[in-house]
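> Next comes the sequence, and after it the predicted model I'd like to discuss.
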Amino acid sequence: MFVNCKRLGLWALVASCCASVVTTSVQAGDQVGSPTPEPMLTEQERAEASRLLKVMDAALSGESVPSDIRADVNLEFLRAQEGQVYVPFTLRLNPATVGQSVTVYVRLVPAGMVLAQPLDPEPAETDTGRVPVEPPSYPFEDVHFIDDLRLAEEGDYVVQRAFAASAGSYDLYIGVKDSELVETEFEEIRWGVIKRTVEVPDLWNGQLATSTIFVTDRVETIPAPLSPEQQRSDPYAIGSARLVLRDTLEYAKTDSLSFLFFIYNPRLVESKPNVTVEYNFHQRTVSGEELFNSTTPQNLSAETLPPQLDMTAGHQLSAGQNVPLSAFPEGIFRLEIKITDNELAASISRDVTFTVVGS
């Protein structure tokens, strides 16, 4: 029950996130490491997961599960392969409610699903004996054992992991158990379950679309391909680059706003797109919004893209910018990103809201 065959296929799916990125070091043809056989859990890990599994089943059964741990989760969406969407996520844990070592159980179920069967059900009797009860199957399920949680700039512990799913509506359950505490007569283990409704977008329907807009602190070059197990604990590593997301969207005037994203399903002319990306910055005012400025549009076409980019071969198209904020006054801004497919005469827009404070 604790070894999920769906996890094995995850890295084969994300391996297709090879990309030609205009503003980062990710290169066309980069791939995540090939999957290898799933490692079995140790006896200690199995016992640890079993404790948390009971709480997960109770939450999915509709029972009220008291939570000792305060947490929040942010999800991003990228196209993988075989009609799947790769969903890396960042889990933020309040250090006042959890230690630096945790067990994290991730379970994705169809929206509205309730676990009807009781926990540890008795097998049914037949003339030939008891029939084993098949455990329910889920679109995705995995368990992680994490030591030395990273402390983010804003003061939360941060966990980053991923799952993959087809487009659709889901309920995401994430169970967290403090692994540092041992339950005694005087000490209770801290744990909790958070639930989020997730709408996985259809990035394969042939319509112009984008990934999540990734607002980054930096992009690091990966010197060698990651193993599947390394990739599992490093879900924002894509090809030869690691996206280090920014912990906060509050910036000093000495900072720069850096972001990138992938563009899907443009109409192709001889394996190349013909896309224009515009960037408009709007400042929030007492009366609404005012256009503050715009940066130079990006033209992504056969005239500007590398000759080796071939979207029919699975290469992906991306865009992004690095915008110094020294000329921005203090305030709240909305970056409007408009993507236009010039061959289709179709446009979509994406927004990023951020704040500029004193230097």
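Noted; the coordinates are in hand.
> CA atoms for contacts and neighbours, from now on please.
OK.
> List the buried residues for stretch 323-341?
Residues of stretch 323-341 classed as buried: 325, 328, 330, 332-341 (neighbour count, 16 or more other Cα atoms under 10 Å).
> ugh, typo on my part, it should be stretch 81-98
Across stretch 81-98, burial judged by 16+ other Cα under 10 Å covers 81, 84-95, 98.
> Which members of these are positioned in strands?
Judged by DSSP state E, the buried residues of stretch 81-98 include 84-93 as members of strands.
> can I get those residues in TSV with distance to A241?
Below are these laid out as TSV (distance: Cα to Cα, whole Å):
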residue	distance to A241
Q84	21
V85	19
Y86	16
V87	17
P88	15
F89	17
T90	18
L91	21
R92	23
L93	26
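> biggest separation within the buried residues of stretch 323-341, which pair?
Using Cα to Cα, the two most remote members of the buried residues of stretch 323-341 are E330 and D341, lying 34.0 Å apart.
> Between the buried residues of stretch 323-341, which sits nearest S61?
R334 (41.0 Å).
> So which residues of the stretch 251-359 of the chain form strands?
Assigned by DSSP state E, counting those that start in this stretch, the stretch 251-359 of the chain shows strands spanning 256-264, 275-285, 288-300, 316-324, 331-341, 346-357.
> my guess is S67 contacts V193, does it?
Yes - between S67 and V193 a contact is recorded at 6.5 Å, counting by Cα atoms under 8 Å.
> Longest helix in the protein, by number of residues?
Longest helix in the chain by number of residues (criterion: DSSP state H): helix 43-60.
> Could you check it and say which residues are buried?
By neighbour count on 16+ other Cα under 10 Å, the buried set for helix 43-60 is 48-49, 52-53, 55-60.
> And here is the other one:
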Amino acid sequence: MRQTTQLTWLATALAVGLGLGLAPVHAQKKDDKAAPPADPKQVLISAIVGATNEAMKGAAGTTVYNADPVTRSVVADPATTVEMTLAIDYLKASDNKIYAPFTVTVQPDAIGKGANFGAYIRLAPKGAVPPAAPPPLDPKAQKEKEKQDKKNKKKGKEAQDLAGQAVSGVEYPWEDYYDLTATPRGPGGPLTFSRPFSVAAGEYDAYIAVTVKDPAAVPGPVKIAVHKSTITVPDYWADTFQISSVFLANKVTPLAEVPSGEAQKLKPYVIGNLEVAKAVDGKFASADELSIFFIIYGVALGDDKKPDVTIEWQPFKKGPLGEAKFRGVAPQKLNSETLPPGFDVAQGHQLVGSLNVPVSAFEAGDYRLAVKVTDNKTGKSLTHDVAFTVAGS
């Protein structure tokens, strides 16, 4: 379900404004002097949407644009480069959708000083071209959209059942805008932020656009970095033995109260009733806890409606001569003897693979954890490797 918000009024502005660069600059009429000043947020979002439209014409990668509210233009700035990455995880959601928490990493200070960002995400069908100017939004339709928005926010939505904002005035599989403060990954490190999206399985062009919100900046062109990549969202609704993304975390904490809807966006790595503190860079200190977390889908069930799954964990330590096995880890068994009596996949109960060990059990160095998941009822197996590093004391 799409959620529309007050940002939909941008459709009219974008038809002639900065974002599409379609209208020439005309001399101001006398009557215009009485018009209220432009909303700074509207100008900013229009610029971000316009830069994203321009990025739809280009290749994958990160491009910096100069958006000028005076000339109403968006122009690529090849002299400015910025390192920007997008990392996405995937899990099964509701309504045949896939829930995808993502983390964006941005090089600091390349597009402006500070960590207060205006950020925009758009998922478009793979190969989609920039949109034509959207039609002006009918005032009556706007009221209906705002009314529906209020209803959506009042609904008690399931975890991972999200709705995005209609920001651009064009219908996309997903788009959303955020005002946020990014956090540095260590002293002097890159800035990061995380949010989620929810779409059907398939191939998409994903766009992340960010600009620094500096209230002290001199009015004029703003720099906007747009990262474009093609992604494949897996189909966990297919009747196939498979696993979700494998989460490497510093800690996995059970929650008494689970956020949903808009609150879920602020904590995208809350999965079910578990909050996953993801280790984005895969680096651990000896005092940390190493946690692995994933969900298993499409398992065969016995007459008792219970699965029979074994998860094997084998760490390998990397060295100058290659890899060597590093200690043994007891396998995890998920069957009628270990699962709760009321466990029932048909009721939406999730089959979770997890490992929690103190990092102090590992020597300093680089590791590969080989994970093997076997459905004992069919004999089918899946494997996955997790890389991590333990820092020296």
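Arrived safely. Everything numeric in this text was worked out from a predicted model, so none of it was measured.
> Dead centre of the first structure: give me the residue that sits there.
Closest residue to the average C-alpha location of the first structure: P88 at 2.0 Å, with Cα atoms, centre = their mean.
> How about the counterpart of it in the second structure: what's its closest non-neighbour residue?
Using TM-score structural alignment, the partner of P88 of the first structure in the second structure is P101. Leaving aside its sequence neighbours, P101 of the second structure sits nearest to P196 (Cα to Cα, 6 or more residues apart in numbering; 4.0 Å).
> how about the one you found, what's its match in the first structure?
Alignment note (TM-score structural alignment): P196 of the second structure maps to A162 of the first structure.
> what does the helix or strand that match falls within contact?
Per DSSP states H and E: A162 of the first structure is located in strand 157-166. Applying Cα atoms under 8 Å, 6 or more residues apart in numbering, the contact partners of strand 157-166 of the first structure are 7, 10, 13, 83-95, 100, 139-140, 149-152, 200, 202, 232-235.
> after superposition, how close is that strand to the second structure?
On superposition with the second structure, the mean distance recorded for strand 157-166 of the first structure (mean Cα distance after the TM-score superposition for the first structure) is 1.5 Å.
> roughly how far is that strand from the heart of the chain?
5 Å (Cα atoms, centre = their mean, to the nearest Å).
> What residues of it count as buried?
Across strand 157-166 of the first structure, burial judged by 16+ other Cα under 10 Å covers 157-166.
> Surely T90 of the first structure touches N74?
Yes - contact criterion Cα under 8 Å: T90 of the first structure and N74 qualify, at 5.3 Å.
> and Q148 of the second structure, that one's in a helix?
Yes - assessed with DSSP: H, G, I helix; E, B strand; the rest coil, Q148 of the second structure lies in a helix.
> so what's it up against?
3-4 are the contacts of Q148 of the second structure under Cα under 8 Å, 6+ apart.
> for the stretch 151-300 of the first structure, what spans make up the helices?
Per DSSP state H, counting those that start in this stretch, the stretch 151-300 of the first structure carries helices over the ranges 228-232.
> what sits against the counterpart of F284 of the second structure in the first structure?
When the first structure is aligned by TM-score structural alignment, F284 of the second structure is paired with Y251. Residues in contact with Y251 of the first structure (Cα under 8 Å, 6+ apart) are 257, 354-357.
> Among those residues, name the buried ones.
Taking 16+ other Cα under 10 Å as the criterion, what is buried in these is 257, 354-356.
> Could you look up the SS state of E38 of the first structure?
With three-state DSSP as the basis, the three-state label of E38 of the first structure is coil.
> so how far is V104 of the first structure from it?
Counting by Cα to Cα, to the nearest Å, the gap from E38 of the first structure to V104 of the first structure is 18 Å.
> So for those two, which sits in the more crowded spot?
Shown here are E38 of the first structure and V104; by other Cα atoms under 10 Å, V104 has more neighbours (24 against 15).
> pretty sure the more buried one contacts S179?
No - checked against Cα under 8 Å, the pair V104 of the first structure and S179 is beyond contact range at 9.7 Å.
> just to revisit the earlier point, would you check how far apart the match of F284 of the second structure and L53 of the first structure are?
Distance, Y251 of the first structure to L53 of the first structure, by Cα to Cα: 40 Å.
> now do G62 of the first structure
Separation of G62 of the first structure from L53 of the first structure (Cα to Cα): 14 Å.
> again, but for E125 of the first structure
26 Å.
> try V215 of the first structure
34 Å.
> K223 of the second structure: neighbour count?
25.
> residue in the second structure matching N342 of the first structure?
Taking TM-score structural alignment for the superposition, N342 of the first structure sits opposite N376 in the second structure.
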